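Colleague: compute the structure for the input listed below.
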Amino acid sequence: MSDPLVSLVMVGLLSISCQYFAYKVRLPAILPLLIVGILVGPVTGVLNADALFGDLLFPVVSLSVAIILFEGSLTLKFSDIAGHGNMVRNLCTIGVAVTWIVAAVAAHYTLGLTWQLSFLFGAIVTVTGPTVIVPMLRTVRPKTNLANILRWEGIIIDPIGALLAVLVFEFIIASQETAITHTLMTFGKTIGIGSFLGLAGGYLLGIALRKDLIPHYLQNTAVLCIILGIFAASNYVAHESGLLAVTICGIMLANMKNVDVEDILEFKETLSVLLISGLFILLATRLNLTEVTDLGWGVVVVLAAIMFIARPLAVLVSSVGAGLNLREIALLSWVAPRGIVAAAISALFSLKLEEMGYEGANIIVPIVFLVIIATVVVQSLTARPVASLLKVRSPPPTGFLIFGGAKFNRLMAEEMQNQGINVCIADTNWDAIREARMMDIPVYFGNPMSDHASRHLEMSTFGTVLIMSPYKQLNPMIAYHFEYTMGKDKVWALTSNEQSTRPSHQVSDHYAKKLTLFDEGVTYGVLASSAARGGIVKTTRLSEEFDFGDYLEKYGVRVTPLIALDAEDHIYTFINGRDLLPEPGWRVISLIDPEKKSSEA
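Modeller: The predicted structure is shown next:
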């Protein structure tokens, strides 16, 4: 396409279309992005990244990868590695080394790559990534310990694998010099400058953020510009040391005390989604299908080595002392899809090596893309049945996520905990969260549908979401978000009694059907008022002598049934319009209004 403006707009529209399609069909976005990129690139010739950007392609890819790696390194907290056990730490160190060596050896002997290119390829394919792991975990629903291991491995291994690839690349660049002394000096300079600028830049930026030297409204933009400045400065002083610098800078910021990077991280994640989507389509347009077919059967051997030798061996070695059984090790050995970071880094280094005239560099990208396709497609389709076969899937989650931390919600959550129900309160109000913490109730401070929540809120343990907050604008969005991720009849909300009488409070029919939590007329205001007057939430066990009818007759309008547990501890939520008749032997959790309670005698 000759018009650059139309081409750029097309990339943006295709990117968001692929992201939306992936969202609807619950697939990793990387698959539709790859397919569309190949269709508009080598198949039809509608788009060509080289023709569109010309000499700017390398700087655009380079800056994009720098931002992506910085965003990934911001999630790399040392406490997270320690908090999730030896297995995660081992996978991100010993496991990376094992995968690196096995992939490199396979590539060298089956594809004829030089040892330098083979080790660069091996370093690139060590990364997995949360963008492909998280959607898979939602479908597979493995045991909690396995889900934690895979999720945190995906978060932590991205910057580590990228850093390894940077170091290998720098060694390749340095090793082109004839003098071994000059080679070592160049390599040492690259490592030294990248590390120094990364540590110094991260420390000074952290101090500026800690002391609020940058106005809040400028923080995101300022950090972005400073990071790109560190990247450019590092590259200027020591050739191609910028990626190392920004990765170390992000790690430094993530681990500094009293430095809040959450707002920066959310901004960078939003930017990364745009960059990742557009970049992946553009990189896919550069694929030469002839080069892919020319790889021959050797690439199948490489894929098999990565999936059936490198990963199982890495997991097995890493699992020593981790307390995992063979079935758990087997599932971890099967799930390791590669993602966008592998694609972006391979394209970046391939471009650089091609510009330098390095023979064979052009086949790095096709091999990496084939690894991405094979691991994502095969493992996405088979991980769930494999987990079922190994009997390592979690049972259907029975926990409750309560959105809203008002006094009644805390009383209800406390009583649910007393009855053995897993419950967590989420709210954007710090005072409410603080009160819940003082009651030893698990909490999440923030918006539960945010990117931060997707990293820190363990949704695999929750089977029901109860929306019980006064945030009328946010409640419907929370409902839509969790209905998509959890399924139908898993999300319920309190009625407001306003949607039929006040035009300004009209809601969609779909959302209105969810406004049936507990009983007719039970609003947030009703519950808050009762709790303020001293209302209590208590549990009553039914029997043959005192059944549910007797229970309702005793309390009458004083009682609002909330939750019921049968004799086998199955949990039921009272929903207006749904017949629920607890039987003898069941327990019923209810709100008892204090004024009406005092009138009984």
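Colleague: C-alpha only now, for contacts and for neighbours.
Modeller: OK.
Colleague: okay, now Lys472: neighbour count?
Modeller: 10 (other CA atoms under 10 Å).
Colleague: find the residue at the geometric middle of this structure.
Modeller: Per CA atoms, centre = their mean, the C-alpha nearest to the average position across the chain is that of Pro130, at 4.7 Å.
Colleague: secondary structure element for the spatially closest residue to it that is not a sequence neighbour?
Modeller: The shortest distance from Pro130 to any non-neighbouring residue, by CA to CA, 6 or more residues apart in numbering, is to Gly154 (4.9 Å). Following DSSP states H and E, the helix or strand that holds Gly154 is helix 144-174.
Colleague: ok, and for that helix, which residues are buried?
Modeller: Neighbour-count burial for helix 144-174 flags 146-174 (criterion: 16 or more other CA atoms under 10 Å).
Colleague: list the contacts for the residue nearest to Ala532 when sequence neighbours are not counted?
Modeller: Distances taken as CA to CA, 6+ apart put Lys407 closest to Ala532, at 7.7 Å, once the chain neighbours are dropped. By CA atoms under 8 Å, 6 or more residues apart in numbering, the residues touching Lys407 are 432, 528, 531-532.
Colleague: and the closest residue to Arg138 other than its chain neighbours, how many neighbours?
Modeller: Nearest residue to Arg138, sequence neighbours excluded (CA to CA, 6+ apart): Ser460, at 7.2 Å. Residues near Ser460, counting by other CA under 10 Å, number 20.
Colleague: here's the other one to compare against:
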Amino acid sequence: MHDIGLKIALIGVMGMGAQWLAWRLRLPAIVLLLIAGMVAGPATGFINPEMDFGEIYRPLVSLAVAIILFEGGLTLNFKEISETSTAVRRIILIAGPLVWVMTALSAHYVGGLTWPTAIVLGAILVVTGPTVITPLLRQAQLASRPASLLKWEAIVNDPIGALFAVVAFEVILVFLGLHQGGSLAYVVVAAFVVAVAGGFAAAKLIQWAFVRGYVPEFLKAPILLAAVLLAYALTNLVLEEAGLLTVTVMGIVLANTRIASLAEMRRFKETITVFLVSGIFILLTASLTIEDFRSLDWRAALFVASLLFVVRPLAIMIATTGSGATMPERILTSWIAPRGVVAVAVSGLFGAALEEAGIIDADRMVAFTFAVVVTTIVLHGFTLGPLASLLKLKSSEKPGLLIVGGPRWAIDLAKKLKSVEVPVMIADPNWNHIAEARLADIPVFFGDILSEEAHHTIDPKRFSNLIAVTDNDAYNSLVCTDFAPELGRSHVFQLGRGGDQPKRMSLNFTLGGRPLTKDGLEFRALRERHWQGWTFQATRLTEAFDYNAYLESRSEDAIVLLWVKPSGAMVFASDAANTPAIDDRIISFTPAKDHLGERNGSAKKSKEKSTSPAEPE
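Modeller: This next block holds a predicted model:
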């Protein structure tokens, strides 16, 4: 089968299928992508990237890696690194070179590789893949400090490791007599300056053009993508792979600028990156051959073991001494270092170049790199969560509820949720609205939830759901629309918009979130009922007091708002496909007569010594 269009389509289908399956099974996506690549390449021979794509294969991979690193840079904000800046700096400046040297020594003396191949391989394996770290951090739910440490190291070290490999390769060519040594230092320094200064200048130019309105909204994301590719290619004219540093600098600079449409562009880049990572991993894995696997012997296994248990831990422990990082954070960082797309792509590039230069074992570089990638992805992917729990580095809070708006009834709801151990936070720019919440020891954010400060202060991963309950329907819709991409459209809720509004006053159905109540109650209706004495009740269902019995014990006016599963997950009644089950805790908004009726009913049944329904908690 030689239809290249069909092969490209199947690569996309396999990549997205692996990502979806990983999401459903809560597995590291890269593991399933590797399996897909093995099946498509070495196992069946269906895809042979070198033969199928010819000369454009390597440039396409390089451009894809550039986009991936740029998107990683877009996620780095300087405010996030305030607590770990010293440790990150030392890991990059001290641990990086140490890993390079020790990995090269291990590759030569343990792995049996020649010095040229060992030196370049050591430089390549300095990197830790952001394409692997990011989904792992999302699943592991680490505390902010260790998560920031691993994320910054992964993204910043990727281009640095590629530049190390470039320098090592150029030095080797000088020793082989293929390059002049006199101009090498000049070229390397010039490339570094061009990469950093060029990335900064390109980012500032984009910021100026976007802020001044010289680029229309619908062209901003495409122009940004084209600018990234151009900056990468131009820098590579000075020194091969120096463009990776350029695009990373571009991403970091843009992430710390005030561009109104940056959030939309970041989501666009995330979509492209997920697709590119999936496809590139499958292609790179499919490029392996049976001979590559046969080149891996017991010495290769010892080399991988030395990298995991000696090189990385020793380098991190030395670099982070006195950095302010705690011992648990240092232990976690010394173990977690999965390699990803950049390591494989760069090893393929320099392996082929060294082979052309006459290095006899250069073809083994890709196999050694893949051995490290597969081992680290599997081991680190499945041990990050348990190790973080053992070291007590996981976020102490389970995902909770973010309430935007501070009316009195919402504060009562927050109190009730807190009583059943559901984490909750109230955000409101009116100090009087949140004063009562502060007295009840409920976490609050004093300010606008849409502000830049809120973006850096409030971690959306702490919350599984959001409800917008201000008295402004349009603002509620704006909040839900803004948070929907982060939390998911099915996890943002708002008060009723008023179904009897004229068309000119109603918002488009694509804006906003799900209705908070089945009847679509508005702000005024909930406020008036609260004034009339309605309160929130939490009731746990039992085998003797199931959901039907619960409904019979309430008046028809009572509103079942949500229920909390034993795992802590929240299910909102207005969007539920099923009814509450045994041990679920129902949060309801009920009239005063319901409370009295339930207490009297419970007392009567208690006197009769029969099984009674659960009391309100």
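Colleague: ok now the helix holding Gly154 of the first structure, how far from the chain's centre?
Modeller: Relative to its chain's centre, helix 144-174 of the first structure lies at 15 Å (CA atoms, centre = their mean, to the nearest Å).
Colleague: repeat for stretch 35-45 of the second structure
Modeller: So, by CA atoms, centre = their mean, the centroid of stretch 35-45 of the second structure is 27 Å from its chain's centroid.
Colleague: just stretch 53-66 of the first structure next, same as before
Modeller: With CA atoms, centre = their mean, you get 26 Å for stretch 53-66 of the first structure.
Colleague: and for it, what span of the second structure is it aligned with?
Modeller: Alignment note (TM-score structural alignment): stretch 53-66 of the first structure is matched to residues 53-66 of the second structure.
Colleague: can I assume Ile563 of the first structure sits in a strand?
Modeller: Yes - judged by DSSP: H, G, I helix; E, B strand; the rest coil, Ile563 of the first structure forms part of a strand.
Colleague: for it, give its distance to Ala233 of the first structure.
Modeller: Using CA to CA, to the nearest Å, Ile563 of the first structure is found at 60 Å from Ala233 of the first structure.
Colleague: same check, this time on Ala200 of the first structure
Modeller: 13 Å.
Colleague: for Tyr20 of the first structure, same thing?
Modeller: 37 Å.
Colleague: neighbour count for those two, which is higher?
Modeller: The residue with more neighbours, out of Tyr20 of the first structure and Ala233, is Ala233; 18 against 14, by other CA under 10 Å.
Colleague: which SSE is whatever residue of the second structure lines up with the more buried one in?
Modeller: Per TM-score structural alignment, the equivalent position to Ala233 of the first structure in the second structure is Leu234. Applying DSSP H and E as the criterion places Leu234 of the second structure in helix 217-238.
Colleague: that older thread, so the residue nearest to Pro130 of the first structure sits against Gly129, correct?
Modeller: Yes - the pair Gly154 of the first structure / Gly129 is scored as a contact, 4.2 Å apart, by CA atoms under 8 Å.
Colleague: the stretch 251-400 of the second structure: strands as residue ranges?
Modeller: All strands of the stretch 251-400 of the second structure, identified by DSSP state E, counting those that start in this stretch, fall at 400-404.
Colleague: would you agree Leu516 of the second structure is in contact with Gly496?
Modeller: Yes - Leu516 of the second structure lies in contact with Gly496 (CA under 8 Å); the separation is 7.1 Å.
Colleague: quick check: buried residues in stretch 68-85 of the first structure?
Modeller: 68-77, 81.
Colleague: can you list these in JSON lines and add secondary structure?
Modeller: Compiled in JSON lines, those are given as follows (three-state DSSP):
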{"residue": "Ile68", "secondary structure": "helix"}
{"residue": "Leu69", "secondary structure": "helix"}
{"residue": "Phe70", "secondary structure": "helix"}
{"residue": "Glu71", "secondary structure": "helix"}
{"residue": "Gly72", "secondary structure": "helix"}
{"residue": "Ser73", "secondary structure": "helix"}
{"residue": "Leu74", "secondary structure": "coil"}
{"residue": "Thr75", "secondary structure": "coil"}
{"residue": "Leu76", "secondary structure": "coil"}
{"residue": "Lys77", "secondary structure": "coil"}
{"residue": "Ile81", "secondary structure": "helix"}
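Colleague: Ser469 of the first structure: which of those is nearest?
Modeller: Thr75 (29.7 Å; CA to CA).
Colleague: identify the residues contacting that closest one.
Modeller: Contacts of Thr75 of the first structure (CA under 8 Å, 6+ apart): 155-156, 251, 254.
Colleague: now the second structure: which of those match?
Modeller: Among the contacts of Thr75 of the first structure, the ones still in contact in the second structure (both residues aligned by TM-score structural alignment, their matches' CA atoms under 8 Å) are 251, 254.
Colleague: closest to Thr375 of the first structure among the contacts of Thr75 of the first structure?
Modeller: Closest to Thr375 of the first structure, out of all of those and judged by CA to CA, is Ile155, at 17.6 Å.
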